[in-house]
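*Asks:* sequence isn't available, so here's the structure alone:
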């Protein structure tokens, strides 16, 4: 952890973080995680198990959407403006009436325990220390109440996968309100899980082992469904076949993941019934725009929708009263062959015409990426896989260094690009073809 004396001074975040790293280098101390994005990814994935590595690294189908995300960033180039006074820089942004020190949020990532046992709790502590708002996942490895306790006063939103059971959706939203969430983020692009080849080749779905379903097993509405399932005798098939070693390992893992005592869980039907119930109620494939009215009746929190790519969907979202939009293709994990998220951003921004904030997600790997997304109209950007790589390498400290690194590099990028505030970042900071109008 960084001590109070190590905290960067206001207005010089990038320089101070950079200088702190170099000063520690004099004594032979290096960062806990690589600052190079490619090396961070390589080492972060290498630190995970084969199954975890597959789950984190895989995209839908051939992975072409993941490639499209990166290609979209590469098509845009930054155009620095020189001889400007950039001695005082303001990296802060305002979202829904609250000002945050940087344009970064921690994107919702499920099953963080695949990277580190402390999972969401470690990320929450890192986000709190770095001043980065956290979007708590429906598929977290810890209950939202426990995550909120680690966040302290740090801004938190709740990401909602819309269950087929209204009672579970309503219960999730009430709990999110009670823990002080500032918004509800409805993910629309995961009504079904995509064809994820590495997971399929590993025959690995973490939820089937009770991983990443802590929001559900801690929820009274969901537990009532489980109790009904157990009482009806529909808690899973019984078999007299001799169990395989893999089946025994799965049973042990499930007993460890489920709340309660390990020995009790080994002989109880509840853990398996919880998994089966989750698999049954996880998503609602019948969800339409009109369902947002039902959600609006149940919360006063701002409602954002995540996963939009088409301008017409943005217009439909506005017509149905959303308060914000997150342009995303789920990090390339849902639809193979989709356009890069950055390619979708300008059309959505134009369609919203400034009526609601448009945030950006998918493919972000460095501060220059964030700068490009902001220049194309994003109000803020969400960091995803990079902080999970940091978590895998060094737990809370690793995630914290990733958050601090993004903030520091962004501050320095602003200075070098010749801007002093996020509002100064616009289309004139970019070129799409490497040639500016008027150049010969």
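*Replies:* Received it, and whenever you're ready, just let me know what you need. Predicted, not measured: the structure shown is a model, and the values here were computed from it.

*Asks:* from here on, just use CA atoms for contacts and neighbour counts.
*Replies:* Fine.

*Asks:* any idea how far residue 205 lies from residue 141?
*Replies:* 14 Å (C-alpha to C-alpha, to the nearest Å).

*Asks:* between the two, which one's more packed in?
*Replies:* residue 141 (26 against 14; other C-alpha atoms under 10 Å).

*Asks:* shouldn't that one be in contact with residue 213?
*Replies:* Yes. Counting by C-alpha atoms under 8 Å, residue 213 is a contact partner of residue 141 at 6.3 Å.

*Asks:* ok, and here's another one to check against it:
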């Protein structure tokens, strides 16, 4: 068995049951969460032969930041439940693999401590009903060296979870959330997610931070084009790990439409959701993604081996991608094109 395939079971033995359940579960009936990996497994390839693959180069840039491998770490919350050093350990492990981490706005580690690892990072943000809370977090992230802002746009309300037994919120330890916000200043209503957003929020975020803005949660080509026209530097094809609208299509199916809609623009395309193998990464890049993001696997790796586990995960996926590139007849991610897909 591949180490990656064993990670969730190993993590389950180390995490409190409500935490493990929270990390793995989808919303409602769990349909979207359950079918994500199978959607990537269903893709087939048309490899090209008699091409020079003696030298493989996995490096690329993401919103202007160089990375050694086109596999980034997606934003996830409650990382200090997985490892005492939480987001700082996740960042350190990511940096050791030459990649980039997206940090949740719910992080239980200060942005300053994350920035101190030296790993390039983006801030994932929700816009709160009280914009002052959002501004406070944005300013703290800019001061700590964030390279971009990722707006999660698919969460006007939080998708319902069908829990049985104690929930994670009943066992979470104090201080494991919102380390970058003076919570006492805001009510729960203040911190509720804004449900009145339009494309103009992209310009507001860019003006406030001076950073590239990417929109996460895009599953349609027309939405992707609206984001691009509003100034988005990138879109992330995502169904929130199946944690929002249950029955939302798999990202493997949504990606080609989004990439086609953005062809000819400068807006970069990324994808997350169910990517577990180098061949999955190969398929995503051939469809038009600049890089992919992994969420749950990084949490499992952090839970099992801490920062070195995150490094191992990214290195293993990079090695598998290297192998797959050679077998499909391409020497680097930029050379991947949709004609390689069957």
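*Replies:* Received it, and whenever you're ready, just let me know what you need. Quick caveat: nothing in here was measured; it's all calculated off a predicted structure.

*Asks:* fetch the TM-score of the aligned pair.
*Replies:* Overlay of the two chains. TM-score (TM-score structural alignment, normalised by the length of the second structure): 0.93; 341 aligned residues with a C-alpha RMSD of 2.0 Å.

*Asks:* sorry, back to before: which neighbours do residue 141 and residue 213 of the first structure share?
*Replies:* With C-alpha atoms under 8 Å, 6 or more residues apart in numbering applied, the contact sets of residue 141 of the first structure and residue 213 do not overlap.

*Asks:* where do the helices sit along the stretch 101-250 of the second structure?
*Replies:* 111-115, 131-143, 168-171, 188-191, 200-209, 221-229 (DSSP state H, counting those that start in this stretch).

*Asks:* the ones you listed: which one's closest to residue 20 of the second structure?
*Replies:* The closest of the helices of the stretch 101-250 of the second structure to residue 20 of the second structure is helix 168-171. By C-alpha to C-alpha, the value is 8.7 Å.

*Asks:* that closest one: how far from the chain's middle?
*Replies:* 24 Å (C-alpha atoms, centre = their mean, to the nearest Å).

*Asks:* on that earlier part again, now tabulate the helices of the stretch 101-250 of the second structure in TSV and tack on distance to residue 264 of the second structure.
*Replies:* Listed next are these as TSV, based on distance: least, C-alpha to C-alpha, whole Å:
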stretch	distance to residue 264 of the second structure
helix 111-115	34
helix 131-143	30
helix 168-171	44
helix 188-191	38
helix 200-209	20
helix 221-229	11
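
*Asks:* now the strands: where do they sit in the stretch 151-300 of the second structure?
*Replies:* Assigned by DSSP state E, counting those that start in this stretch, the strands in the stretch 151-300 of the second structure fall at 213-218, 234-237, 268-272, 291-294.

*Asks:* and the angle from the third one to helix 221-229?
*Replies:* With axes from the mean of the first three to the mean of the last three C-alpha atoms, to 10 degrees defining the directions, strand 268-272 of the second structure sits at 130 degrees from helix 221-229.

*Asks:* average distance between strand 268-272 of the second structure and the first structure?
*Replies:* Its matched residues in the first structure lie on average 0.6 Å from strand 268-272 of the second structure after superposition (mean C-alpha distance after the TM-score superposition for the first structure).

*Asks:* now what about that strand, what contacts it?
*Replies:* Outside strand 268-272 of the second structure, the residues that reach it (C-alpha under 8 Å, 6+ apart) are 63, 74, 233-238, 241, 251, 255, 258-259, 262, 284, 288-295.

*Asks:* run the last query once more with 7 Å
*Replies:* 233-238, 251, 259, 288-294 (C-alpha atoms under 7 Å, 6 or more residues apart in numbering).

*Asks:* now the second one
*Replies:* With C-alpha under 7 Å, 6+ apart as the contact definition, strand 234-237 of the second structure has outside contacts at 213-219, 224, 251, 255, 267-272.

*Asks:* try 6 Å
*Replies:* Outside of strand 234-237 of the second structure, the residues within contact range by C-alpha atoms under 6 Å, 6 or more residues apart in numbering are 214-219, 267-271.
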